[in-house]
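Enquirer: Pasting the sequence and the predicted coordinates here, then a few questions.
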Amino acid sequence: MTDFIAEMMERLPDRLLPLDAWHRERGGRMVPFAGYQMPVQYEGVMAEHLWTRENAGLFDVSHMGQVLLTGDAPDVALESVVPGEIQKLGVNRMRYSVLLNDEGGILDDLMVTRRERDLYLVVNGACKYDDLAHMREVFPDEVVITLLDERALFALQGPRAGEALASLIPDVASLYFMQAGAFTFDGMSLWISRSGYTGEDGFEISVDCDHAAQLADRLCALESVKPIGLGARDSLRLEAGLPLYGHDLDETVSPTEGDLAFSISKRRRSEGGFAGAERILEELAEGVDRKRVGLMVEGRQPVREGAELYVGDRMVGKVTSGGFAPTLGAPIAMGLVKAAFIDMGTVLEAEVRGKRIPVTVAPMPFVPHRYHRAKAV
């Protein structure tokens, strides 16, 4: 069990997902997370993790915030608080980015898609109301911000996700990684992107809440698809080296410290003009004091979030995510580590219940990504 799952089980419930009854009918073990009752597992985290690596898993991520930005120049407004290139983003193209405070810390990470008449954002469920409040505070009045509470969101992930979804909606086969479009299926209006947070090929599918059960039933009727809980989603994203907001990233961590410098586009590096640009551009030029790194753990005992990392008697960092990696058959972790100790192969020690466990700085992803990318011409 990862720290993520343990935390979910300690929180109080708030809202129900549109498919709450659907999950319970299929044996979903519901736990509180991000203000919702969420299915953490059905058959078990290990089995669901391995199924997704080999077939296709359907995740209910309706707790995430789906947001539309419309009105006058929403791309310009968004660029004031994210470091990515939004103004030149093509129609039906997506970009990962981070929402920044004035000090260059990360308030949330998010996906941005340009559509014909708006920008479509997907933000983290635990942050969505704070994100909306922040954007409303800093954006001009001409930009309209709308939370799509009437839409559910699914993630279909795994090496057979493409064939599975195309068997129902053939036109999705034309999508490559980080592309999106509007589709109609069985009377449902869907917004589908080829994206996800497991490191596998897959899709995120936005559907009206009234049609969510209908779509889930059609997908899970396919022999390659099973419903998968958020426990496996967490272990999959950890193997993929993908950060989890509130754990690996927070408002004290900059994109450069979080190993997300790729999210800072070339024009933005040159022009600046985004929140926290002074700090972030200085870090790009001069380096950072700490950085998010991958850690391979010696032995079988997982190293959990919060474990202190040492070189001798000197504390040099902390673990931010940790757990067992089913694909590798070994424990892995991520941590924020002082820059002097982030070279690949550097051996540190994690303190767990008074015992020191050797960990080695390792490249990420731990398991290679298998996104369905367009071939270079």
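Expert: Perfect, I can see it now. Numbers count the residues shown, from 1 in each chain.

Enquirer: from here on, contacts and neighbour counts on C-alpha atoms
Expert: Noted.

Enquirer: tell me the SS of the residue positioned nearest the centre of the chain?
Expert: Nearest to the mean C-alpha position of the chain, by CA atoms, centre = their mean, lies Tyr197 at 4.9 Å. Under the three-state scheme (DSSP: H, G, I helix; E, B strand; the rest coil), Tyr197 adopts coil.

Enquirer: ok, second structure coming up, stack it against the first:
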Amino acid sequence: MSDLPADTLLNVEDAPEDQEEPQLLPLDAWHRAHGGRMVPFAGYIMPVQYEGIMAEHLWCRENAGLFDVSHMGQLVFTGDGVDPAQALEAVLPGDITGLGQNRMRYSLLLNEEGGVLDDLMVTRRAGEEGTDEIYVVVNGATKYDDIGHFLDSMSDDITINLRDEQALLAVQGPKAVDAVSRLIPGVEALVFMTAGAFEWNGTPLWISRSGYTGEDGVEISIPAEHAAAFADAICAEPEVKPIGLGARDSLRLEAGLPLYGHDLDPETTPVMADLGFALSKRRREAGDFAGAARILAERESGPAVKRVGLIVTGRQPVREGASVVAEDGSVIGRVTSGGFAPTLGAPIAMAYVPAALAIVGTAVRLIQRGKVHDATVSAMPFVPHRYVRQSTKTGA
């Protein structure tokens, strides 16, 4: 069982009651054999923890952890005489056509009002036919809606292939690349937000140096039938242990990374969410993306509310759904993620507050279940990112 309170399992056990029967991950039996406590999440049964969230969190910060993120949608876009990168710019606000080979970019799927339908990772890579293809990883809970939106927004010359025969594994932590490179030489030459094709025991892999913890690490797309063997091999390395959803959530919260469906939704714009970096300069100048009029106006005049980090006074975490209140008790904002930060030894949260309060050091009050909590607006990330932006390969 957890070494933290039960309600520390943030955003994990929140599957709706009317959801269809959850699917099983390719590694379902592997997780159970390794002591994983399984829970429904994003339409799947997934491991929330193995030996305890606190221990797993700290292990990943100091060593390396294996995360199964096979619920995510792995999409490949190809074009029949059409550049799929150009087609994607109809629905994404980033410079996708300017993306170099094996280069990645964080982007946002937007609706016509500028609201966020999903956040995702985009990579240009060489396709099997010798032409470029675009590899996109989307959130698990939204992948089928995303595919529908893409199909509605693109011409029939674009083909979208959901690679559901592929598992997706992440190895994260300061010792992650050292461990992976023993199995897959050459991985250490990758830098943050680059990717490439590799092999392990004759099995083709697609590996990116990226992740969702704020730590260095890689994400590995591997044929599902080989995932368990690879999981065994990487966890045989002394630095690597399996890590569940609970620690994944607390790690990404410390890293200041939003979670779709909680910190991002169709009512939230990139400017409100403090994700303006995902709007490339060329696209801003052209104003040719979904929701551009509203988003550019918010960039010019400022949004009504902004996503901020909060350090909560005391030891009691404040959870998603808590209210941010003014001195007279009126509700002026909302907490979208919150929990105890093992690295800091203190509770933290993300919230949307009026823009005038989105200044580091501003004191705010939160109400959760009738109890008042004091908090202070903090810069994010709460824990510095440790991405590797220069090759660690000798002589590189």
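Expert: Sure thing, it's come through. This is a predicted model, so every value here is computed, not measured.

Enquirer: Could I get the contacting residues of the residue lying closest to the residue nearest to the centre of the first structure once chain neighbours are set aside?
Expert: In space, and not counting its chain neighbours, Tyr197 of the first structure is closest to Arg237: 5.9 Å by CA to CA, 6 or more residues apart in numbering. By CA atoms under 8 Å, 6 or more residues apart in numbering, the contact list for Arg237 of the first structure reads 197-199, 243.

Enquirer: aligned partner of Arg237 of the first structure in the second structure?
Expert: Under the alignment (TM-score structural alignment), Arg237 of the first structure maps onto Arg252 of the second structure.

Enquirer: Double-check that that match belongs to a helix.
Expert: Yes - using three-state DSSP, the assignment for Arg252 of the second structure is a helix.

Enquirer: Quick check: the gap between it and Val305 of the second structure.
Expert: Counting by CA to CA, to the nearest Å, the gap from Arg252 of the second structure to Val305 of the second structure is 22 Å.

Enquirer: picking that back up, what's the distance between the match of Arg237 of the first structure and Ala33 of the second structure?
Expert: Separation of Arg252 of the second structure from Ala33 of the second structure (CA to CA): 26 Å.

Enquirer: Would you map the helices across the stretch 1-150 of the second structure?
Expert: Under the criterion DSSP state H, counting those that start in this stretch, helices of the stretch 1-150 of the second structure are mapped to 28-33, 53-62, 84-88, 143-153.

Enquirer: Same list, the ones you listed, but as JSON lines with distance to Ala290 of the second structure please.
Expert: Shown next, in JSON lines, are the helices of the stretch 1-150 of the second structure (distance: least, CA to CA, whole Å):
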{"stretch": "helix 28-33", "distance to Ala290 of the second structure": "39"}
{"stretch": "helix 53-62", "distance to Ala290 of the second structure": "38"}
{"stretch": "helix 84-88", "distance to Ala290 of the second structure": "11"}
{"stretch": "helix 143-153", "distance to Ala290 of the second structure": "11"}
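
Enquirer: Now mean neighbour count too, for the ones you listed, in CSV please.
Expert: Below are the helices of the stretch 1-150 of the second structure laid out as CSV (neighbours: other CA atoms under 10 Å):
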stretch, mean neighbour count
helix 28-33, 15
helix 53-62, 21
helix 84-88, 21
helix 143-153, 15
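
Enquirer: Ala229 of the second structure: which of these is closest?
Expert: Checking the helices of the stretch 1-150 of the second structure against Ala229 of the second structure by CA to CA gives helix 28-33 as the closest, at 9.6 Å.

Enquirer: Lovely, talk soon.
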